[in-house]
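>>> Can you look at this prediction? I've put the sequence above it.
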Amino acid sequence: VGARKRFGQGGPRRIKFTLVPMVVRALELAERVHEEEEGGGERAGTISAKKVFGFTLETIKGLASAEPVMALRLFLQASLIANKCGEDKIAYELVSQAFILYEDEVSDSKIQMELVLEAAGTLFLLNNLDPEDYDTLITNTTKHAARLLKKPDQCRAVYTCSHLFWNAGVKYEDGRTFQDGKRVLDCLQRSLKIADVCMQSSNNVNLFIEILDRYLYYYEAGNEKVTVKYIQGLLDLVNEHLSTMEAGQELDNLRGHYNATLAHIRRKKEGGDERFSELTV
């Protein structure tokens, strides 16, 4: 604590070089202390992992005023370590602090997109969170995804967030997994609407193909809300748009991606997977 106070006096130019290593070492210490606590080592009881995480949280807050994006990423990193140590409430608080920083300090649209995707990736791995806490955080992440400045970014971020609602790693006390097919479909349908808006200003057929890939993923994963009707509709939509495009490198690139998707569907049909028998490709 004394070292943090001393380093904090170095001013905004220096603390990004002094506090960041301190956070990293504190997280390493938290893991070691947790292992001692679990194994009943000689040093168990002299210091707790919770106290180390508390120190870490306050240190990151000290960095936030000078380097908010770096602090946000450290909050996310620290939440992964807290989750690993079984400290679910601390992990929740760390992610919550990251969102506060995002809302108050981050205005660059490119960085916003990066951070939303990083937050989604982090949350997917927080398998020790209480399902209700997890639900709160992923709902917040999805809202931020839908508010990104650029429509293509919105589209990609929202369909990425759909994976948060289909997470077998997060479990309820009765053993049920956190897999909400309806909310997955809501994300996919929302991203599809955004992609449709994108088509009004420029050619973004690639978004439809990317969304198609997600529909196929959930269909194969057993999400009953994602049906053949949606997939066939997307196939027809992509075919329609590709048929109106002029020949060139862009069309070749799109067809390369789309043909790979079609080849996957054909393999499933030829392999006897009855779920794909109704699809026309």
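Ah, there it is.

>>> switch to C-alpha atoms for all contacts and neighbour counts from now on
Fine.

>>> Remind me which helix or strand residue 242 belongs to.
Using DSSP states H and E, residue 242 sits within helix 228-243.

>>> Pull the distance from that helix to the chain's centre.
27 Å (Cα atoms, centre = their mean, to the nearest Å).

>>> in it, what counts as buried?
228, 230, 231, 232, 234, 235, 238, 242 (16 or more other Cα atoms under 10 Å).

>>> For the chain, which segments are assigned as strands?
With strands called from DSSP state E, the chain shows them at 166-171, 177-179.

>>> Ok, which of the ones you listed comes nearest residue 246?
strand 166-171 (38.1 Å; Cα to Cα).

>>> can you pull the contacts of the nearest residue to residue 18 once chain neighbours are set aside?
Spatial nearest neighbour of residue 18, excluding adjacent residues (Cα to Cα, 6 or more residues apart in numbering): residue 7 at 6.3 Å. Residues in contact with residue 7 (Cα atoms under 8 Å, 6 or more residues apart in numbering) are 15, 18, 19.

>>> Put this next to the first one:
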Amino acid sequence: QDSKAQITALHLIIGTLQRMNIFGVENRDTLTHKTTGYSAKLLKKPDQCRAVYACSHLFWTDDQDGIMDGERVLLCLKRALRIANAAQQMANVSKGSSGSVILFIEILNKYLYFFEKGIPQITNTVIQDLIELIRTEKQNDSSASDPSAEAFFASTLRYIEFQKQKGGSIGEKYEQIKAS
């Protein structure tokens, strides 16, 4: 019960920090670092992963102040991937426990979001590597495949194909990504 309250509180803090611009650079920096740190200390790995990738939004905002720190966004996403990988390893060790491929797919969607925002550190190569990682994890997952994860991944790949077909600058960005 307490861990659910912590998760809710962290997500509220992340959302609030994302929209507030009254702190000044130093104070905001301290608050975002503390929030990211606490996110990585949640009890369960999937909760840690989701909170850490949510923190990536603290480093890239579309408001008038425009915090645009692509390096820190990428650090959050990489950290979330490491946590998802640790969750996957733990699931592989404990039999009957389903893998966390879904976490990788959620992170892929965050990468796509920031890719479209034009963060230079999020390249089509990084996205392609993540797609391949998910495919490998799905093959290595000894448990029966998760239909919701399958549907989520298929939907994400369809989205990539849809973006390619749009043409123009968006289509061009996505052209190098092989989703099918």
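Looks like it arrived, so ask away. If you're wondering where the values come from, they're calculated on a predicted model, not measured in any experiment.

>>> TM-score for this pair?
In this superposition the chains share a TM-score of 0.87, using TM-score structural alignment, normalised by the length of structure 2; 169 aligned residues with a Cα RMSD of 1.8 Å.

>>> thinking again about what came up before, save the contacts of residue 7 of structure 1 as a markdown table, and put in neighbour count and distance to residue 37 of structure 1 too.
Output for these, formatted as a markdown table (neighbours: other Cα atoms under 10 Å; distance: Cα to Cα, whole Å):
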| residue | neighbour count | distance to residue 37 of structure 1 |
| --- | --- | --- |
| 15 | 20 | 31 |
| 18 | 17 | 29 |
| 19 | 22 | 26 |
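
>>> want to throw those residues into a markdown table with distance to residue 268 of structure 1?
Listed next are the contacts of residue 7 of structure 1 as a markdown table, based on distance: Cα to Cα, whole Å:
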| residue | distance to residue 268 of structure 1 |
| --- | --- |
| 15 | 55 |
| 18 | 55 |
| 19 | 53 |
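
>>> Give me the subset of the residues you listed lying in helices.
15, 18, 19 (DSSP state H).

>>> hmm, back to that, compare the strands of structure 1 and give me the one nearest residue 276 of structure 1.
When the strands of structure 1 are ranked by proximity to residue 276 of structure 1 (Cα to Cα), strand 166-171 comes first, at 21.5 Å.

>>> buried set for that closest one?
So strand 166-171 of structure 1, judged by 16+ other Cα under 10 Å, has buried residues 166, 167, 170, 171.

>>> any residues touching that strand, and which ones?
For strand 166-171 of structure 1, using Cα under 8 Å, 6+ apart, the contacting residues are 124-131, 177-181, 184.

>>> same thing but at 10 Å, please
123-131, 134, 164, 176-184, 218, 221, 223 (Cα atoms under 10 Å, 6 or more residues apart in numbering).

>>> which non-adjacent residue is nearest the counterpart of residue 228 of structure 1 in structure 2?
Residue correspondence to structure 2 (TM-score structural alignment): residue 228 of structure 1 is matched to residue 124. Once flanking residues are discounted, residue 124 of structure 2 sits nearest to residue 177: 6.0 Å by Cα to Cα, 6+ apart.

>>> Please report the number of neighbouring residues for the one you found.
Residue 177 of structure 2 has 20 neighbours, counted by other Cα atoms under 10 Å.

>>> From what I see, it and residue 112 are in contact.
No. With contact defined as Cα atoms under 10 Å, residue 177 of structure 2 does not reach residue 112; the gap is 11.0 Å.

>>> Now for those two: what residues contact both?
With Cα under 10 Å, 6+ apart as the test, residue 177 of structure 2 and residue 112 both reach 123, 124, 127, 160.

>>> isn't the last one right next to residue 167, touching?
No. With the criterion set as Cα under 10 Å, residue 160 of structure 2 and residue 167 do not qualify as a contacting pair; they are 11.9 Å apart.

>>> returning to what we had before: looking at the buried residues of strand 166-171 of structure 1, spot the one nearest residue 91 of structure 1.
For the buried residues of strand 166-171 of structure 1, the nearest to residue 91 of structure 1 is residue 170 (13.9 Å; Cα to Cα).

>>> Could you report the distance from the closest one to residue 123 of structure 1?
Distance of residue 170 of structure 1 to residue 123 of structure 1, computed by Cα to Cα, to the nearest Å: 10 Å.

>>> Mutual contacts of these two, please.
In contact with both residue 170 of structure 1 and residue 123: 129, 134, 164, using Cα under 10 Å, 6+ apart.

>>> could I get the residues you listed as CSV with distance to residue 144 of structure 1 and neighbour count?
Formatted as CSV, those follow (distance: Cα to Cα, whole Å; neighbours: other Cα atoms under 10 Å):
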residue, distance to residue 144 of structure 1, neighbour count
129, 20, 23
134, 16, 22
164, 14, 27
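
>>> burial of the aligned residue in structure 2 for residue 276 of structure 1, as a residue count?
Here residue 276 of structure 1 is matched to residue 174 in structure 2, going by TM-score structural alignment. Burial of residue 174 of structure 2 is recorded as 24 neighbouring residues (other Cα under 10 Å).

>>> wait, doesn't residue 174 of structure 2 sit right on residue 115?
Yes. Look at residue 174 of structure 2 against residue 115 with Cα under 10 Å: they come within range, at 9.3 Å.

>>> which residues do the two both contact?
Joint contacts of residue 174 of structure 2 and residue 115 (Cα under 10 Å, 6+ apart) are 123, 124, 127.

>>> returning to that earlier point: tell me which of the buried residues of strand 166-171 of structure 1 is nearest to residue 75 of structure 1?
Nearest member of the buried residues of strand 166-171 of structure 1 to residue 75 of structure 1, counting by Cα to Cα, is residue 170, at 20.3 Å.

>>> related to what we said a few turns ago, tell me which of the strands of structure 1 lies nearest to residue 110 of structure 1.
strand 166-171 (26.5 Å).

>>> that older thread, mind listing what the match of residue 228 of structure 1 touches?
Taking Cα under 10 Å, 6+ apart, one finds 111, 112, 115, 130, 173, 174, 175, 176, 177, 178 in contact with residue 124 of structure 2.
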